[in-house]
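In: let's see this in three dimensions:
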Amino acid sequence: MEIILSTADITTVPAGAIVNAAHHALRGGGGVDGAIHRAGGPDILRELIERYPDGTPTGTAVWTTAGALPADYVIHVVGPNYLAGQRDPALLESCYRNALRIADELAVKTLTLPAVSAGIYGWPAQSAAEVAVRTLLRTTTSVERATFCLVEPRLYKAFSRVLDQPR
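Out: Model (predicted):
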């Protein structure tokens, strides 16, 4: 899998699917989640309410169509809230593995992703980057290209450090 780092707004990068860092209630919110809902339009929220009335637990992923976004699908992952004590890296890894599983089910070859949990949920940037890159590279998938949209310089630097390391 090719991993690309970008500073672009995740809602503007064409892909088969956009990965959304969602709240477990799946009703929109702030950060990446809010941006995706605003750019994608109300159809995404309507679909989430209809298909997932009870939300989804931390570490899991669900999907919807992408509304007005430059993608076919949105894969909503619920990352662990580090600041609330959800500090098990396996939960964060599970988000990425489940996103790839759904991407394969939907025959998606390209993904755009945020640094799940590294924003308002407070996951340390270097650890978030290590978990994300390691999981994408070690998970068997048909996804060919993953573009991380990292608008915060600290996240871009952390992901760059991880990708610069020998594998």
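In: please count neighbours and contacts with C-alpha atoms only from this point.
Out: Noted.
In: residues contacting the residue nearest the centre of the chain?
Out: Closest to where the C-alpha atoms of the chain average out (CA atoms, centre = their mean) is residue 19, at 3.6 Å. Listed by CA atoms under 8 Å, 6 or more residues apart in numbering, the contact set of residue 19 reads 74, 75, 76, 77, 99, 111, 112, 113, 114.
In: how much space separates the closest residue to residue 70 other than its chain neighbours from residue 158?
Out: Closest residue to residue 70 apart from its sequence neighbours, by CA to CA, 6 or more residues apart in numbering: residue 14 at 4.7 Å. From residue 14 over to residue 158 the distance is 24 Å, taken as CA to CA, to the nearest Å.
In: the more surrounded of these two?
Out: The residue with more neighbours, out of residue 14 and residue 158, is residue 158; 19 against 16, by other CA atoms under 10 Å.
In: thought that one was touching residue 132?
Out: No: when contacts are counted by CA atoms under 8 Å, residue 158 is not listed as touching residue 132 (11.0 Å).
In: this one next, for a side-by-side:
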Amino acid sequence: MKLKVLKSDITTIKVDVIVNAANTSLLGGGGVDGAIHRKGGSEILEACRKIRATQGKCNPGKAVITTAGNLPTKYVIHTVGPVWNNRGEDKESLLANCYTNALRLAIENDIKTIAFPNISTRIYKFPKKLAAKIAIETVRSFNQEQIEEVIFVCFDEENYNLYDKLLRI
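Out: Next up, the predicted model:
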């Protein structure tokens, strides 16, 4: 599986699936979540409402998949990252689970290309350097041939530089 990093807006990336750094309600919010819901349109919100009606909220570390609505991708995988309020193994493993569960859903849906945002690093205040390390290590260790390319899409220069440096190691 090929890994790369881009500095871009994830809602413009043309891959099979983009990952949304969602909140537990799955009903949109700020940051990446809000941008995906706004640009994707009402189809994504309606799909999320149906998921909530059957399973309830989405807990941290878990992931669900929906249509992509008006986005240039087939699907959106919504995953809920942990809120960083103190250092703890549980927060790190929850963040790793976001990537693992998204990749599992991708395989179940015959996905070849996937784009991840910087999960939990903005509003949820997960330390960016640690989050980048967890993201890259988790994806590298997943080791699945079906997924051909994983793109880490960074909105800001700081995250881009962190991912770029780690991917070169």
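In: TM-score for the pair, please.
Out: Once superposed, chain against chain, the TM-score is 0.94 (TM-score structural alignment, normalised by the length of the first structure); 165 aligned residues with a CA RMSD of 1.4 Å.
In: just the buried residues of stretch 101-110 of the second structure, please?
Out: Neighbour counts over stretch 101-110 of the second structure (16 or more other CA atoms under 10 Å) mark 101, 102, 103, 105, 106 as buried.
In: Serialize the residues you listed to CSV and add fields for distance to residue 52 of the second structure and secondary structure.
Out: Converted to CSV, those look like this (distance: CA to CA, whole Å; DSSP: H, G, I helix; E, B strand; the rest coil):
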residue, distance to residue 52 of the second structure, secondary structure
101, 18, helix
102, 18, helix
103, 21, helix
105, 17, helix
106, 20, helix
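In: which secondary structure state does residue 79 of the second structure sit in?
Out: The three-state assignment at residue 79 of the second structure reads strand, by DSSP: H, G, I helix; E, B strand; the rest coil.
In: meant to ask about residue 151 of the second structure
Out: Using three-state DSSP, the structure places residue 151 of the second structure in strand.
In: that older thread, who wins on neighbours among the contacts of residue 19 of the first structure?
Out: residue 77 (31 neighbours).
In: translate that one into the numbering of the second structure.
Out: In the second structure, residue 77 of the first structure lines up with residue 79, judged by TM-score structural alignment.
In: quick check: closest non-adjacent residue to that match.
Out: residue 63 (4.2 Å).
In: isn't that neighbour up against residue 100?
Out: No: between residue 63 of the second structure and residue 100 there is no contact under CA under 8 Å: 9.2 Å.
In: so which of the two has more stuff around it?
Out: Per other CA under 10 Å, whichever of residue 63 of the second structure and residue 100 has more neighbours is residue 63, with 25 against 20.
In: on that earlier part again, before we move on, which element is the aligned partner of the residue nearest to the centre of the first structure in the second structure in?
Out: Counting by TM-score structural alignment, residue 19 of the first structure lines up with residue 19 in the second structure. Element membership of residue 19 of the second structure [criterion: DSSP states H and E] is strand 17-22.
In: and after that strand, which helix or strand comes next?
Out: helix 31-40.
In: figure out how far that next one is from the centre of its chain.
Out: Here helix 31-40 of the second structure is found 12 Å from its chain centre; the criterion is CA atoms, centre = their mean, to the nearest Å.
In: can you pull out the strands in the first structure?
Out: 2-6, 15-22, 61-65, 71-78, 110-113, 145-149 (DSSP state E).
In: need the contacts of residue 19 of the first structure in a markdown table with distance to residue 140 of the first structure, can you?
Out: Converted to a markdown table, the contacts of residue 19 of the first structure look like this (distance: CA to CA, whole Å):
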| residue | distance to residue 140 of the first structure |
| --- | --- |
| 74 | 20 |
| 75 | 18 |
| 76 | 20 |
| 77 | 18 |
| 99 | 12 |
| 111 | 15 |
| 112 | 18 |
| 113 | 17 |
| 114 | 20 |
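In: out of these, flag the one nearest to residue 29 of the first structure.
Out: Using CA to CA, residue 76 comes nearest to residue 29 of the first structure of those, at 12.3 Å.
In: what residue in the second structure is paired with residue 90 of the first structure?
Out: So residue 90 of the first structure corresponds to residue 93, using TM-score structural alignment.
In: next one: residue 68 of the first structure
Out: Using TM-score structural alignment, residue 68 of the first structure sits opposite residue 70 in the second structure.
In: residues near that match, how many?
Out: 17.
In: from the strands of the first structure, which stretch is densest packed?
Out: Greatest average neighbour count among the strands of the first structure goes to strand 15-22 (a mean of 28), per mean count of other CA atoms under 10 Å.
In: for that strand, give me the average deviation versus the second structure.
Out: On superposition with the second structure, the mean distance recorded for strand 15-22 of the first structure (mean CA distance after the TM-score superposition for the first structure) is 0.4 Å.
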